[in-house]
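Chemist: Can you look at this prediction? I've put the sequence above it.
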Amino acid sequence: MEPLHVVVMGVAGSGKTTVSAALAERLGWRIAEADEFHPASNIARMTAGIALTDADRWPWLCSIRDWMTGQARDGHSTVLTCSALKRSYRDLLSGAAGRVIFAHLDGDSALLAERMASRAGHFMPAGLLPSQLNTLEPLTVDELRAGSLRLDISESPERLVEAIAASLHPTDEPAQRAVVR
């Protein structure tokens, strides 16, 4: 069976880390946090409240794609957290060996801001949330048809994990997998 990479995507505060950790544990797959692939210069920019540019992101995204390819070549499926805000970023990540699907954790900006305000120890300040929301390009119809999902973050992490896991074993009704409400 071809290795599969599930990229849990969304803006800061959407629950990517929580959902990814639970999903990886449930599936017994390898996990990576995209933030760990950032060079120190990117972390310094974000810590200072400076939004990253595409020029900042391309090398970071390439290193993530290369990690996924290495894992696939070793026969491992993975779960990865990554904002993957633009279609072009997702296209680059989709170039990894194996099959890549995206699980977009999407939700209300007020809930996202509330979550960001309540978390501690993360370099991403809440002040960059509007920049991420402005950059975000939601999954397209063709991405959804290819197996990616859009999930509502007002649902519990357990329900989100269940929806993602269920999507990996599709039923005869793919439209029901597209959005969890």
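Modeler: Noted; the coordinates are in hand.

Chemist: make it CA atoms for all contacts and neighbour counts henceforth
Modeler: Fine.

Chemist: Can you name the residues in contact with the lengthiest helix in the chain?
Modeler: Taking DSSP state H as the criterion, the chain has its longest helix at helix 54-73. Contacts to helix 54-73, defined as Cα atoms under 8 Å, 6 or more residues apart in numbering, come from residues 2-5, 34, 37-39, 42, 77-78, 89, 92-98.

Chemist: Take this one as well and set it beside the first:
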Amino acid sequence: MNPTSYRILVMGASGCGKSLIGEHLASALGARFIDGDDYHPPENVAKMASGTPLNDDDRRGWLGTLAGLFAEYKQKNTTVIIACSALKRRYRDLLREGDPALRILYLEGTRALLKERLESREGHFFKGDSMLASQLADLEPPGSDEAVTVSIALPPQDIIHNFTATLAPSVHQALS
């Protein structure tokens, strides 16, 4: 049994680096990384690829699937990191149904920096400034009672360091 296992959500608007940070965090913790985008049903991917933002109904089943993954890893007492935009508190509440002790890392960035990063991407289904505008309009930033907020302007290793400092002291010391 692993006494310090975590279920961790890496969240934020598209372009904030959820996958990159999630992969680095998983590597640092010896955990599995799951990109939540890989669990979107084909109709959601097609909708986003056409430049149409998803609505709450589109996201409901997808978020339920991710909550199920958190529950599965909680039952195994194993650390998992899942990247998911989780823009609204009710989305995060649904994800917490998989593990009420879910740890959340919110990657916060300015619209300008997010747009710059999205424009430099190749081969991703997320398209257009209107979709970023839609995400930022939907964003309900988590408070300190819900998440650890770290600026995406920092280098990835600093983001990881700032977040792991909030985990058990033995975990943070092992990573420092």
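Modeler: Received, thanks. A quick note: this is a predicted structure, and the numbers were derived from the prediction, not measured.

Chemist: quick one: TM-score?
Modeler: Laid over one another, the chains give 0.90 as their TM-score (TM-score structural alignment, normalised by the length of structure 2), with 167 aligned residues with a Cα RMSD of 1.5 Å.

Chemist: distance from the helix or strand that comes right after the longest helix of structure 1 to structure 2 after superposition?
Modeler: Downstream of helix 54-73 of structure 1, the next assigned helix or strand under DSSP states H and E is strand 78-81. Superposing on structure 2 and averaging over aligned pairs (mean Cα distance after the TM-score superposition for structure 1), strand 78-81 of structure 1 comes out at 0.7 Å.

Chemist: mind listing the helices for structure 1?
Modeler: 16-27, 40-47, 54-73, 87-93, 109-118, 129-135, 141-145, 157-167.

Chemist: What are the buried residues along the shortest one?
Modeler: To tie it back to what came earlier, the one meant is helix 141-145 of structure 1. Glu143, Leu144 (16 or more other Cα atoms under 10 Å).

Chemist: next one: the third one
Modeler: For helix 54-73 of structure 1, burial by neighbour count (16+ other Cα under 10 Å) applies to Trp60, Leu61, Cys62, Ile64, Arg65, Asp66, Trp67, Met68, Thr69, Gln71, Ala72.

Chemist: From Ile8 of structure 2, how far out is the alignment partner in structure 2 of Leu133 of structure 1?
Modeler: Alignment note: Leu133 of structure 1 maps to Leu136 in structure 2; criterion TM-score structural alignment. Distance, Leu136 of structure 2 to Ile8 of structure 2, by Cα to Cα, to the nearest Å: 22 Å.

Chemist: And those two? Which one has more around it.
Modeler: Ile8 (22 against 17; other Cα atoms under 10 Å).

Chemist: rewinding a little: now the match of Leu133 of structure 1, nearest residue through space, not along the chain?
Modeler: Excluding the flanking residues, the one nearest Leu136 of structure 2 by Cα to Cα, 6 or more residues apart in numbering is Ala13, at 6.9 Å.
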